[in-house]
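K.L.:
next comes the sequence, and after it the predicted model I'd like to discuss.
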Amino acid sequence: MRKIIAVTMILVAGLLAVNAQEPTTPEAKPNKNAPVITFTELVHDYGTIKQGSDGNFDFQFKNSGKDPLIVNNVKSSCGCTVAEYTKDPVAKNKTGVVKVRYNTNNIGSFVKTVTIYSNATNNPVVLTIKGTVEQAAQQQAN
């Protein structure tokens, strides 16, 4: 009787082990023609700037792939940073731009991100802006 129980348990354990294995599926081959978005820089440091000064910066990018690159969406980390971007498809070896504007009315240090979503193989890409805004000098009345 013990032999029957032992053999049954071994068979059940073997069946469970066989069923637990994941089926093997062939891996998808990467698209050799897929677009690749390449930025000239990923981080821009404004340094120390005055309150109310120009908080604009243009991040330039290139399509290093073969198929057209399409930027689908751009999201900034907060409402103090606004981004505009090239909406037309960017052909092979052509360039586009993500224009970032930081609200320099906010005093103090800042680090903000802008995330770029596209059809590129290296999607998404995160751009960073940083710096310090110091209070503008007060004008004295004569």
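P.N.:
Now that the structure is in, tell me what you want to look at. Residues are numbered from 1 along each chain as shown.
K.L.:
going forward, measure contacts and count neighbours with C-alpha atoms only.
P.N.:
Noted.
K.L.:
where's the residue lying closest to G55 once chain neighbours are set aside relative to N122, distance?
P.N.:
Closest residue in space to G55, ignoring its immediate chain neighbours: Y102 at 4.8 Å, by CA to CA, 6 or more residues apart in numbering. Noted for Y102: a distance of 25 Å to N122, by CA to CA, to the nearest Å.
K.L.:
structure two is appended below for comparative analysis:
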Amino acid sequence: MKKLVLYMAMLLVGISYAFAQGKADIKFDKTSYDFGTFSENSPVVSCVFTFTNVGDAPLVIHQAIASCGCTVPEYTQEPVLPGKTGAIKITYNGAGKYPGHFKKSITLRTNAKTEMMRLYVEGDMTAKEKK
């Protein structure tokens, strides 16, 4: 009986300790960006999303996956400590794409409380000027 009580107490302490550990949490200034109108003559546009780790543990971005090969994310590779900021640069390359409106998403996988989230970029690419 004493062993059972001891094991239950150890289990309770272990569970309490596991829940007491801090967790990273990510907060973006904005989650979407509009490039506006740009010409097919200069089809490459970029923007930067900044975020802050508002949690209690280091934040790690495991993956950033774009919905299309024309959109390339570059992100902070090292862990972002609590209270510090990081950045994700998104580059859209419209070369060879049909002019018009586009909207692309970037899916992030992190160790934050919200493990997956999406960022969005959109814009309007106008056709090349005829000479």
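P.N.:
Nice, thanks for sending it over. The shown structure was predicted, so the numbers you read here are calculated from the model rather than taken from an experiment.
K.L.:
can you pull the TM-score for these?
P.N.:
TM-score for the superposed pair, counting by TM-score structural alignment, normalised by the length of the second structure: 0.79. Supporting figures: 113 aligned residues with a CA RMSD of 2.0 Å.
K.L.:
contacts only, for the aligned partner of the residue nearest to G55 of the first structure in the second structure.
P.N.:
Here Y102 of the first structure is matched to Y92 in the second structure, going by TM-score structural alignment. Each residue near Y92 of the second structure by CA atoms under 8 Å, 6 or more residues apart in numbering is listed here: P43, V44, V45, S46, C70, T71, V72.
K.L.:
and the helices in the first structure?
P.N.:
All helices of the first structure, identified by DSSP state H, fall at 2-20.
K.L.:
hmm, G123 of the second structure is touching K104, no?
P.N.:
No: counting by CA atoms under 8 Å, G123 of the second structure does not reach K104; the two are 9.3 Å apart.
K.L.:
report the central residue of the second structure.
P.N.:
In the second structure, the centroid-proximal residue (CA atoms, centre = their mean) is L108; its distance is 3.9 Å.
K.L.:
show me the contacts for that one.
P.N.:
L108 of the second structure touches I61, H62, Q63, A64, I65, E115, M116, M117, R118, L119, counting by CA under 8 Å, 6+ apart.
K.L.:
which residues in the second structure form strands?
P.N.:
26-28, 32-39, 44-53, 61-66, 71-75, 85-93, 100-110, 116-126 (DSSP state E).
K.L.:
switch those strands over to JSON lines; also include distance to L6 of the second structure.
P.N.:
Supplementary listing: these in JSON lines, determined by distance: least, CA to CA, whole Å:
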{"stretch": "strand 26-28", "distance to L6 of the second structure": "39"}
{"stretch": "strand 32-39", "distance to L6 of the second structure": "53"}
{"stretch": "strand 44-53", "distance to L6 of the second structure": "39"}
{"stretch": "strand 61-66", "distance to L6 of the second structure": "39"}
{"stretch": "strand 71-75", "distance to L6 of the second structure": "47"}
{"stretch": "strand 85-93", "distance to L6 of the second structure": "44"}
{"stretch": "strand 100-110", "distance to L6 of the second structure": "37"}
{"stretch": "strand 116-126", "distance to L6 of the second structure": "39"}
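K.L.:
out of those strands, nearest to Y7 of the second structure?
P.N.:
strand 100-110 (34.4 Å; CA to CA).
K.L.:
and for T71 of the second structure, the neighbour number?
P.N.:
20 (other CA atoms under 10 Å).
K.L.:
any figure for the gap between the counterpart of it in the first structure and R2 of the first structure?
P.N.:
Here T71 of the second structure is matched to T81 in the first structure, going by TM-score structural alignment. Remark: distance between T81 of the first structure and R2 of the first structure (CA to CA) = 73 Å.
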